[in-house]
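> got a predicted structure plus its sequence, pasted below:
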Amino acid sequence: MTESRAELGQRGDEDLTDWLVRIPKAELHLHLEGAIPLDAMWELIQKYGGDPSLPSVEALAERFQFRDFPHFLQLWIWKNQFLREYEDFTYMSQAFARCLAQQNIRYAEVFFSPVRFVDEGLEIPRLFESIRAGLSSTPEVEVALIADLVRDYGPDRALGTLRDVNEIKDDGIFGIGLGGGEHNFPPELFPTVYREAREMGFRTTAHAGEAAGPPSVWGAIHELGVERIGHGARSGEDETLLDYLVEHQIPLELCPISNIKTGVIDSIEQHPVRRYFDKGVLLTINTDDPMMFGNSLVDEYRALIEVHGFTKDDVKTLILNAVKASWLSDERKEQLVGEFAAELE
């Protein structure tokens, strides 16, 4: 039976939060380096001498207030300076996995950007080995890794990173993605990278329709041949594109609160998630960088219910969409859909 927004409200905020925490969830658009729990990030900063301008964890949370998308990217780079040794990546991954378990997120496909740390002298195989060691501490959470090739380094560097990652593909690296600045590094620069990635057996996604508009999404589809669109929030600026997404059921990895925090969309009330859902776009809901945005997957679904009138059945559909749009094997996907559906009854 479907519960209306009013009925959910009558049950009280605490009951709604309890339900959202309790139900099984999956997430497909989550950056490991942006998802370190704040207290763990604080400890890493202290390890490397601290920062006088950040006297507390609360001050660190305040630091992550963004003027716009470029400012967000600046702060993303800033926090990476506190990830210097392999043990830092294990520590980060342990804390991250525990955080997923606390939210009952059973399955996640997680971006990691090795190229920035290779420039600091670390090696890709040991980076992923260190991450896997941390993730293994929480076996109840299943995590597949996506290598973010980072478009800002250009196509030649992306191709080199891809080939390095291919050497350790069997270590749980399912796919590749392309984050960073869409405007200066559009999809049209990277078709060779994506063609080679598919030949290697990688699954593919790319950030598009976030800071840039519909042309970025069209480019990701036609030039890169992606299976999913990372974000895609601005797809609705082109109705023909929305129709195409519906017709071909290309999943969007929507991150509503992220879009507000980075200034891509002015307010949660103005976010097009409801319109896309009603039109039949295959949507998944994700947090993107929860440490930096102060959000959780529970917060995302709560906003959909309280602001956009989503029902519990709508939320269940979105959760199952994430499993169906995942890169799990068909057999494992069917198994997980069955498990989730039974618990969501």
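Happy to help now that I have it.
> going forward, measure contacts and count neighbours with C-alpha atoms only.
Fine.
> number of nearby residues for residue 53?
9 (other Cα atoms under 10 Å).
> tell me the secondary structure at it.
With DSSP: H, G, I helix; E, B strand; the rest coil as the basis, residue 53 sits in coil.
> how much space separates it from residue 291?
18 Å (Cα to Cα, to the nearest Å).
> just residue 96 next, same as before
10 Å.
> common neighbours of these two, please.
35, 36, 37 (Cα atoms under 8 Å, 6 or more residues apart in numbering).
> how distant is the helix or strand residue 276 falls within from the center of its chain?
Under the criterion of DSSP states H and E, residue 276 resides in helix 273-279. For helix 273-279, the separation from the chain centroid amounts to 20 Å (computed by Cα atoms, centre = their mean, to the nearest Å).
> off-centre distance for the helix or strand that comes right after that helix?
Sequence order places strand 283-285 as the next helix or strand after helix 273-279, per DSSP H and E. Relative to its parent chain, strand 283-285 has a centroid offset of 11 Å by Cα atoms, centre = their mean.
> list of residues touching strand 283-285?
Counting by Cα under 8 Å, 6+ apart, 27-28, 251-256, 276-277, 297, 300-301, 318-319, 321-322, 325 sit against strand 283-285.
> quick one: contacts of stretch 227-246?
By Cα under 8 Å, 6+ apart, stretch 227-246 touches 29, 203-210, 212-214, 217-218, 220-221, 250-256, 259, 271-273, 276, 279-282.
> before we move on, what about stretch 96-104?
For stretch 96-104, contacts defined as Cα under 8 Å, 6+ apart pick out 21-25, 32, 35-37, 106, 134-135, 137-138, 140-141, 297-298.
> buried subset of those residues, written for ChimeraX?
Burial among the contacts of stretch 96-104 is assessed by 16 or more other Cα atoms under 10 Å; the matching ChimeraX selection reads:
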select :21,22,23,24,25,32,35,36,37,106,134,135,138,140,141,297,298
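> show me the contacts of stretch 96-104 that map onto helices.
21, 22, 134, 135, 297, 298 (DSSP state H).
> want to throw those residues into a markdown table with distance to residue 118?
Converted to a markdown table, these look like this (distance: Cα to Cα, whole Å):
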| residue | distance to residue 118 |
| --- | --- |
| 21 | 37 |
| 22 | 39 |
| 134 | 19 |
| 135 | 21 |
| 297 | 31 |
| 298 | 34 |
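> this is the comparison structure:
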Amino acid sequence: MTLKLPKAELHLHLEGAMTPDLVRRFAARNKISVADGLFDENDRYIWSDFPQFLDSFDGASSVIRTRQDYTDLTRHYLVEQAKIGAVYVELFCSSSHAGMQGLSFDEHLLAVADGIDQAFAETGIIGRIVMTCVRHLGPELAVDVARETVACGHPHVVGFGMGGNESMFTQKDFYPAFKIAADAGLGCTTHAGEVQGPESVWDAIDHLPVDRIGHGVRSIEDAKLIDELARRGIVLEVCPGSNIALSVYPDYASHPLRKLYDAGVKVTLGSDDPPFFHTTLADEYQRAQDVFGFSKEELRGITQTAIAAAYVDGETKAALWSRV
């Protein structure tokens, strides 16, 4: 087992960490009903394709209504990761999503920061925030998110990113938002090369100030792109369990994690939206060993790659290096 191996995660959507137990707990606390058909008899989320996954995600996260909910969710996820050897986690946080639940940017931010601080005090795990815009909500709203992210100046906010529907707009359309974040010293990452092909990764690395790509696995379809990613040291935040669950690849034998690594591309392991995809960060590390043939030293190297690519300050990074 890889349980004791030090781990670090750079790709986790906070609302996507909602377990069925937390959904029920928050719903009861907020006196709202859980959506019908959300879980099966084995207490697993029910969905069969990407649109249904989004519906399931929205149904679960709709029970998050208060600062306390976000604090509890953050603390719960980080404490659970500390139990399996994680030393560092970056949380993708969507102020736009929190806003739909009636929380201001600052309320959402401070709630997550409280959860990070509580988990650190309890276990020593270090969590940080990558504030994300939502692609399908458009470039103008992304600029607003970037401005608020920069203006907040909170030490736990270390990066800026983008998720959402890859088929809408182009990466280049979001350059103004990313420039605001990058000019303020925030690290930048964006989802690409998951639903869309290698052209979406080219669009990102040619037009945005990013040094990491969320997923990026379909880069394997373009040998020139693979060479460029390796040459520039761009890190791919790879989430194999998510890719299989969402049918980006039909099975693990088809997944390019090992090929990307062997081609010299820097990769990390993430769980994306773990309870929805029936995976965990521990599962991802274990699967990398059992299915993809990574040795424990190679897995330790993947953790070191994640620490090197983390958007955390130098002093904290040095403390993390000492643990991996």
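Received the coordinates, thanks. Every value quoted in this text rests on a predicted model; they were computed, and no experiment measured them.
> so what number do they get for TM-score?
Once superposed, the chains reach a TM-score of 0.93 (TM-score structural alignment, normalised by the length of the second structure), with 320 aligned residues with a Cα RMSD of 1.9 Å.
> just to revisit the earlier point, and the shared contacts of residue 96 and residue 291 of the first structure as TSV, adding distance to residue 121 of the first structure?
Formatted as TSV, those follow (distance: Cα to Cα, whole Å):
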residue	distance to residue 121 of the first structure
35	23
36	22
37	25
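> tell me the one among the residues you listed nearest to residue 72 of the first structure.
Residue 72 of the first structure has its nearest neighbour among those in residue 35, at 14.1 Å by Cα to Cα.
> which one in the second structure is aligned with the closest one?
Residue 35 of the first structure maps onto residue 17 of the second structure when the alignment is built from TM-score structural alignment.
> spit out the contact partners of that match.
Per Cα under 8 Å, 6+ apart, neighbours of residue 17 of the second structure: 73, 77, 273, 274, 275.
> strands of the second structure, start to end?
Using DSSP state E, the strands of the second structure run over 7-9, 86-93, 126-134, 157-163, 187-192, 212-215, 235-238, 266-269.
> where do the helices sit along the stretch 101-250 of the first structure?
115-118, 124-135, 154-166, 191-200, 214-222, 239-248 (DSSP state H, counting those that start in this stretch).
> those helices: which one's closest to residue 10 of the first structure?
With Cα to Cα, the closest approach to residue 10 of the first structure among the helices of the stretch 101-250 of the first structure belongs to helix 239-248: 34.4 Å.
> which parts of that closest one are buried?
241, 242, 243, 245, 246.
> got it, and stretch 47-60 of the first structure?
54, 60.
> residue contacts, the equivalent of residue 115 of the first structure over in the second structure?
Superposed on the second structure with TM-score structural alignment, residue 115 of the first structure falls opposite residue 96. Residue 96 of the second structure sits next to 133, 134, 145 when contact means Cα under 8 Å, 6+ apart.
> could you do residue 226 of the first structure as well?
So residue 226 of the first structure contacts 204, 205, 206, 220 (Cα under 8 Å, 6+ apart).
> quick one: map the third one onto the second structure.
In this case it means residue 206 of the first structure. Aligned counterpart of residue 206 of the first structure in the second structure: residue 190 (TM-score structural alignment).
> surely its match meets residue 163?
Yes. Using Cα atoms under 8 Å as the test, residue 190 of the second structure is close enough to residue 163 to be in contact (6.6 Å).
> these two: who's more crowded?
residue 190 (28 against 18).
> residue 61 of the second structure: neighbouring residues, count only.
Applying other Cα under 10 Å, we find 23 residues neighbouring residue 61 of the second structure.
> quick one, what contacts it?
15, 16, 18, 23.
> separation between the third one and residue 256 of the second structure?
Meaning residue 18 of the second structure. As for residue 18 of the second structure, its distance to residue 256 of the second structure is 28 Å (criterion: Cα to Cα).
> nearest spatial neighbour of residue 326 of the first structure, chain-adjacent residues omitted?
Nearest non-adjacent residue to residue 326 of the first structure, counting by Cα to Cα, 6 or more residues apart in numbering: residue 28, 6.9 Å away.
> pretty sure that neighbour is touching residue 109, no?
Yes. Using Cα under 8 Å, residue 28 of the first structure is in contact with residue 109, at 4.7 Å.
> what touches both of the two?
If you check residue 28 of the first structure and residue 109 against Cα under 8 Å, 6+ apart, the residues they both contact are residue 326.
> and those two? Which one has more around it.
More neighbours surround residue 28 than the other of residue 28 of the first structure and residue 109, with 28 against 23 (other Cα under 10 Å).
> returning to what we had before: the helix holding residue 276 of the first structure vs the second structure, mean deviation?
Following superposition, helix 273-279 of the first structure is found to deviate from the second structure by 0.7 Å on average (mean Cα distance after the TM-score superposition for the first structure).
> out of the contacts of residue 226 of the first structure, who has the most neighbours?
Using other Cα under 10 Å as the neighbour test, the contacts of residue 226 of the first structure are led by residue 206, with 32 neighbours.
> which ones are touching that residue?
Counting by Cα under 8 Å, 6+ apart, residue 206 of the first structure has contacts 176, 177, 178, 179, 220, 226, 228, 229, 230.
> what residue in the second structure is paired with the last one?
Residue 230 of the first structure is assigned residue 214 in the second structure as its aligned equivalent, the criterion being TM-score structural alignment.
> residues contacting the nearest residue to its match once chain neighbours are set aside?
Leaving aside its chain neighbours, residue 214 of the second structure sits nearest to residue 191 (4.2 Å; criterion: Cα to Cα, 6+ apart). Residues near residue 191 of the second structure by Cα under 8 Å, 6+ apart: 161, 162, 163, 164, 166, 213, 214, 215, 216.
> might you report the residue contacts of the third one?
Think residue 163 of the second structure. Per Cα under 8 Å, 6+ apart, neighbours of residue 163 of the second structure: 132, 133, 134, 135, 190, 191.
> quick one: the fifth one from residue 109 of the second structure, how far?
With the distance defined as Cα to Cα, residue 190 of the second structure ends up 20 Å from residue 109 of the second structure.
> do residue 50 of the second structure as well
Distance, residue 50 of the second structure to residue 109 of the second structure, by Cα to Cα: 28 Å.
> between these two, point out the one with more neighbours.
residue 109 (25 against 13).
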